[in-house]
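Q: take a look and give me a structure for this.
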Amino acid sequence: MSALGRIDQVGIVVRDLDASEAGMRRVLGLEPHTRTENTYRRTTYRGREIDATVGVLLYDVRGLELEFLAPRTSGNVWQDFLDERGEGLHHIRFAVDSHAAARDDLHSRGVETYQEGESMRGGGVRYAYYDSVPFLGFLLETLNPGGAP
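A: Model prediction:
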């Protein structure tokens, strides 16, 4: 396999976090461990710097994180997906040892960076979304939890 590590998150884009939270409670009996609004400052979107805000619900499902994302601003990876494909599976995230190695590997496979920046975790942790939609129907995300470049 490529330089990608283990899958640690599945992301779903939605219009309404309240409806998603109610649905998770009804269908799976789960409560979110986190509900927040995140603003990613100076993130790179399609080669230009932006600020992007997204509402987030996080659930732990047997060690796999389910993330529900509701975009609050336009011109970002989450709103684009919602506009183009509607609600649904947005990304699968991989924990990687090296952000640069994962990026280089995906670029060599013809999968380009869509949006990337500093994670809300801080400490040098970075995230990146890759435009794998033409190949897989959803995006790939990488996160370097150890903060290595």
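
Q: CA only for contacts and neighbour counts going forward, please
A: Fine.

Q: what sits up against the longest helix seen in the chain?
A: Taking DSSP state H as the criterion, the chain has its longest helix at helix 17-28. Contacts with helix 17-28, where a contact means Cα atoms under 8 Å, 6 or more residues apart in numbering, come from Val14, Leu30, Glu31, Pro32, Gly55, Val56, Leu57, Phe68, Leu69, Ala70.

Q: please give the structure of this sequence too, so both can be compared:
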Amino acid sequence: MAQTSPAKVKVKAVTGVGLVVKDVQKTVENYWNILGIGPWDIYPWESPLVYERRHHGRRVWAREKLALAQVGEVQLGLMEPIEGDSIYQDWLMEHGEGLHHLNFLVDSADDVDRTAEILANEGFPSLQSGCFGDNGAFNYIDIKPLHAIWEAVHLHGNIGAKPTCYPSEAQTIPAKVKVNSIFQVGLVVKDIQKTVENYWNILGIGPWDIYPWESPLVYDYKYHGRPAWARAKTAITMVGPVMLELMEHIDGD
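A: Sure thing, here's the model as predicted:
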């Protein structure tokens, strides 16, 4: 029998995927040239465009570069920290470049605040928050039981600044492989059963399909190019246009 999620915050769709990088310009060129992802809008992510910024609840000043590209129904974002305290700089220092967060849209700036307040009351604190443009708002929330940073965002109209574009004029994509959509985001976890329960109870994400990811279902398996054997569990669910996948390693390479 179908049941209703007890979550007070319900995420209906993953609308964006964010990465932290050291060099936005070089990275957008690489995405364009290797996977045909673009064109890109690049913004100076700083005051006065970004205001009321907080880092772990403390008022701060910081500067970044932000690059955005639409990949199907999902927005891919790249953030390059330049100066000041931010979770992007924290991430670079702790983990290096790579996948940083997933985001979802809410209906208003007040809903961003309400979402953060609900999750804070459940033990999941805000890492960074702020406002941008004309009544836009964001809040990054550290939800450790979900093994990911989730960002609640309200976008009111456009971002509020004129971007620099890459490429600067229309041109043929040089990439031989062209990615037209982001279909799946995968997370590696230690305990799939517990993690799917957490997603259902905290963000209302589910129901989940769980599979034994092993032979004979999985075959012709290679690890770093060589034939190998392994066993895992996988769990999948659709969150709007994106399939969210969890993978738990059990045995093998």
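
Q: in the second structure, point out the residues matching the longest helix of the first structure.
A: Aligned by TM-score structural alignment, helix 17-28 of the first structure falls on residues 24-35 of the second structure.

Q: tell me the angle the lengthiest strand in the first structure makes with helix 17-28.
A: Counting by DSSP state E, the longest strand found in the first structure is strand 48-61. Inter-element angle recorded for strand 48-61 of the first structure and helix 17-28: 30 degrees (by axes from the mean of the first three to the mean of the last three Cα atoms, to 10 degrees).

Q: quick one on the thing from earlier: and the match of helix 17-28 of the first structure, how far from the first structure on average?
A: Averaged over the aligned pairs, stretch 24-35 of the second structure sits 1.6 Å from the first structure after superposition, using mean Cα distance after the TM-score superposition for the first structure.

Q: report the mean deviation for the longest strand of the first structure after fitting onto the second structure.
A: Strand 48-61 of the first structure differs from its equivalent in the second structure by a mean of 1.0 Å after superposition (mean Cα distance after the TM-score superposition for the first structure).

Q: start and end residues in the second structure for the very next helix or strand once past that strand, please.
A: Using DSSP states H and E, the helix or strand that follows strand 48-61 of the first structure towards the C-terminus is strand 64-71. Mapping strand 64-71 of the first structure onto the second structure (TM-score structural alignment) gives residues 74-81.

Q: go on, stretch 100-109 of the first structure?
A: The alignment of stretch 100-109 of the first structure onto the second structure (TM-score structural alignment) covers residues 113-122.

Q: centre of the chain to stretch 52-69 of the first structure, how far?
A: 9 Å (Cα atoms, centre = their mean, to the nearest Å).

Q: is the residue nearest in space to the middle of the second structure in a helix, a strand, or coil?
A: Residue closest to the mean C-alpha point of the second structure, counted by Cα atoms, centre = their mean, is Leu102 at 2.1 Å. Under DSSP: H, G, I helix; E, B strand; the rest coil, Leu102 of the second structure falls in the strand class.

Q: that one touches Glu151, doesn't it?
A: Yes: look at Leu102 of the second structure against Glu151 with Cα atoms under 8 Å: they come within range, at 6.2 Å.

Q: ranges for the strands of the stretch 151-253 of the second structure?
A: 164-166, 184-188, 209-213, 222-223, 226-227, 230-239, 242-252 (DSSP state E, counting those that start in this stretch).

Q: relative to Asp142 of the second structure, which of these is closest?
A: strand 184-188 (15.3 Å; Cα to Cα).

Q: against which helices or strands is that closest one packed?
A: strand 242-252 (3 or more Cα pairs under 8 Å, 6 or more residues apart in numbering; DSSP states H and E).

Q: measure Leu246 of the second structure to Ser129 of the second structure for me?
A: Using Cα to Cα, to the nearest Å, Leu246 of the second structure is found at 27 Å from Ser129 of the second structure.

Q: meant to ask about Tyr43 of the second structure
A: Using Cα to Cα, Tyr43 of the second structure is found at 18 Å from Ser129 of the second structure.

Q: and these two? Which one has more around it.
A: Neighbour totals were compared for Tyr43 of the second structure and Ser129, and Ser129 leads with 26 against 20 (other Cα atoms under 10 Å).
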